[in-house]
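Dropping a prediction and its sequence here:
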Amino acid sequence: MDKLNLDQHISRQFNRELEDVRNRVLAMGGLVENQIAGAIRSLIESDASVAQAVIDGDGQVNAMEKEIDEECNLILARRQPAASDLRLVIVILKTITDLERMGDEAERIARLASRLAEGDQPAHRYRELGRLGGYVQSMLRDALDGFARLSPKVAVDLARADETVDAEYEVIMRQNITYMMEDPRNVRRTLDMSFVARSLERIGDHAKNIGEYIIYLVEGKDLRHAPVEEMEREIGGGGKESESP
């Protein structure tokens, strides 16, 4: 397959349309970033007002997904893109689906945080969940940066980061089982904590997906579900480490 080239169109208007829809994706990503950050803050600070703001903001994320979807459909109908242009539209449609699902997970965390804020706060103040939240926020930032720079190497970093997220998630779940066994009064709260952890783990999965889409967009290679080592071979090197002097 040919590699991506966004500047070789006879129609300047087509160039502008493609650039506009890419910028809309990044704007949607920024909104989802804020949603996730707010959801995590509402949990750590037991702030129901912040949680409600996240819940209210989910409608804006959904609206942006619909607007971008409609714009992509218009491009498909009017321009009938081929090759790398078609891949760009396909990747955008897939990316906004993942971003919308991240927004849903942020809303779910906010609702759980609002309920948890009504009870007594644990001594650890959800420290482990906060750390897991930091990991997935970093993954989303890296995914959006990779999309903006059209850098397929970010997929390697995201795949490795997702392994860390999965390991942290498993630790949290084992801890939660221990909490419930030690004191049955903790069951309701601990279940809610487990649901939060699961939502965070899913956000990491969606961020990893975006990295895989970037490889497809730039290189024309479908490496979904591929091991990290295969990604490195196919895109000619690793992520951050390989880019350093």
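Okay, I see it. Residues are numbered from 1 along each chain as shown.

Please make it C-alpha for all contacts and neighbour counts, starting now.
OK.

Now do the contacts for the spatially most central residue of the chain.
Centroid-nearest residue in the chain: Ala207, 3.4 Å away (criterion: Cα atoms, centre = their mean). Neighbour list for Ala207: Asp98, Val136, Met139, Leu140, Ala143, Leu158 [criterion: Cα atoms under 8 Å, 6 or more residues apart in numbering].

Compile these into a markdown table and extend it with columns for distance to Thr178 and neighbour count.
Converted to a markdown table, those look like this (distance: Cα to Cα, whole Å; neighbours: other Cα atoms under 10 Å):
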| residue | distance to Thr178 | neighbour count |
| --- | --- | --- |
| Asp98 | 33 | 21 |
| Val136 | 25 | 28 |
| Met139 | 29 | 27 |
| Leu140 | 31 | 27 |
| Ala143 | 34 | 28 |
| Leu158 | 30 | 27 |
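
Farthest-apart pair in the residues you listed, please.
Largest separation among the contacts of Ala207 by Cα to Cα: Asp98 and Leu158, giving 14.6 Å.

hang on, isn't Glu168 packed against Leu132?
Yes - judged on Cα atoms under 8 Å, Glu168 makes contact with Leu132 at a distance of 6.6 Å.

quick one on the thing from earlier: ok, the contacts of Ala207 vs Val187, which is closest?
For the contacts of Ala207, the nearest to Val187 is Val136 (25.7 Å; Cα to Cα).

Skip the chain neighbours and tell me the closest residue to Ala155.
Spatial nearest neighbour of Ala155, excluding adjacent residues (Cα to Cα, 6 or more residues apart in numbering): Gly211 at 4.1 Å.

Excluding chain neighbours, what is closest to Val136?
Distances taken as Cα to Cα, 6+ apart put Gly204 closest to Val136, at 5.1 Å, once the chain neighbours are dropped.

Put this next to the previous one:
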Amino acid sequence: MTDKHLSSQFDTALNLLSTQLFEMGGLVESQISSVLSLLSSFDETVVFYVRDSEKRLNQMEVAIDDEVNNIIARRQPTARDLRLLMATSKCVTNLERAGDEAWKIAKRLQRIEEAGVTTAMQVAELRSSGEMALTILHRALDAFARMDVLAAAQIMRDDLAIDNEFRLFVQRLVADMNAAPGTISPCLDYLFVAKAIERIGDHATNIAEFVIYIVKGRDVRHLPLDRLEEEILRS
């Protein structure tokens, strides 16, 4: 078998893996979009959809990781190809965990609905944060598809806005609970929802970091933004 044929087979395997990764990403985005709709109008069928999708994500994670391991064992890739495979596996893990967070949100909102306790808290802020998290996850997947390190770096900057929203939301929740102790239980549920949204943003940021790792060959996790920009500009 010629080297050219082997290379063609390897490219085909990578393309199939990429298709599976983005299919999984699309399912996670659908999950998050669906669960955010519960903040406007509760619908139990949405809860069931998110639950079933979470099970599907678990299956996809295992299948993609198995394929990554098989490709590494068969092809023994090096350099950027190996980084791509390793990063794909880590991206899959982050997508599965983002799906877990969507399922946590659905369960909390179902609990609030069943309790029937109302609060004066405005959920519009939660919905806004959730939409921000969904947007940066979509952009992170797009950056991964295009291997765009500049877009990846911008995502990491934008995630700071979600973190700030979370801190402000916690402060308002504490004020609400102090003003109306009877609403402590639903307020705590909303706190868990806000934290889950923040974690979705974190998983999107992780995917963006893997883009830089693949292209630049450098692990930029935990680097401050100014150091991150230096790494991107470095040849």
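Perfect, thanks for sending it. Being a predicted model, the structure only gives us computed values, none of them experimental.

before we move on, which element is the equivalent of the residue nearest to the centre of structure 1 over in structure 2 in?
Matched by TM-score structural alignment, Ala207 of structure 1 corresponds to Ala204 in structure 2. Ala204 of structure 2 belongs to helix 184-216 when assigned by DSSP states H and E.

so how far does that helix sit from its counterpart in structure 1?
Relative to the matching residues in structure 1, helix 184-216 of structure 2 has an average distance of 0.5 Å after the fit, by mean Cα distance after the TM-score superposition for structure 1.

All the helices of structure 1, in order from the start?
Secondary structure of structure 1 by DSSP state H: the helices cover 12-44, 48-79, 83-116, 127-149, 154-182, 187-219, 228-235, 240-243.

so what's Ala98 of structure 2 up against?
The contact partners of Ala98 of structure 2, by Cα under 8 Å, 6+ apart, come to Val28, Arg199, Ile200, His203.

now for it: what does it line up with in structure 1?
Aligned partner of Ala98 of structure 2 by TM-score structural alignment: Met102.

could the contacts of Ala207 of structure 1 be laid out in a markdown table, adding distance to Ser11 of structure 1?
Listed next are these as a markdown table, based on distance: Cα to Cα, whole Å:
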| residue | distance to Ser11 of structure 1 |
| --- | --- |
| Asp98 | 30 |
| Val136 | 39 |
| Met139 | 36 |
| Leu140 | 33 |
| Ala143 | 30 |
| Leu158 | 35 |
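
Tell me the one of those nearest Glu45 of structure 1?
Among the contacts of Ala207 of structure 1, Val136 lies closest to Glu45 of structure 1 (Cα to Cα), at 18.5 Å.

any idea how far Ile10 of structure 1 is from the match of Ala98 of structure 2?
Using Cα to Cα, to the nearest Å, we find Met102 of structure 1 at a distance of 37 Å from Ile10 of structure 1.

Over to Glu230 of structure 1?
Glu230 of structure 1 sits 37 Å away from Ile10 of structure 1 when distances are taken as Cα to Cα.

ok, the two, which is more surrounded?
Glu230 (13 against 8; other Cα atoms under 10 Å).

What distance do you get for the equivalent of that one over in structure 2 to Arg221 of structure 2?
Using TM-score structural alignment as the criterion, Glu230 of structure 1 maps onto Arg227 of structure 2. Using Cα to Cα, Arg227 of structure 2 is found at 11 Å from Arg221 of structure 2.

Alignment lookup: Leu26 of structure 1 to structure 2.
So, by TM-score structural alignment, Leu26 of structure 1 is matched to Phe22.

what's its match in contact with, if anything?
Phe22 of structure 2 makes contact with Leu141 under the criterion Cα under 8 Å, 6+ apart.

Arg97 of structure 2 now?
Residues near Arg97 of structure 2 by Cα under 8 Å, 6+ apart: His203.

Once you drop chain neighbours, what's closest to Gly237 of structure 1?
Nearest residue to Gly237 of structure 1 in three dimensions, chain neighbours excluded: Lys153, at 7.3 Å (Cα to Cα, 6+ apart).

repeat for Arg125 of structure 1
Per Cα to Cα, 6+ apart, closest to Arg125 of structure 1 is Ile44, 6.3 Å.

One more: His203 of structure 2?
That would be Asn94: by Cα to Cα, 6+ apart, it lies 5.4 Å from His203 of structure 2.

Also Arg139 of structure 2?
Distances taken as Cα to Cα, 6+ apart put Ile155 closest to Arg139 of structure 2, at 7.3 Å, once the chain neighbours are dropped.

pretty sure the one you found is touching Asp142, no?
No - taking contacts as Cα under 8 Å, Ile155 of structure 2 lies outside contact range of Asp142: 10.9 Å.
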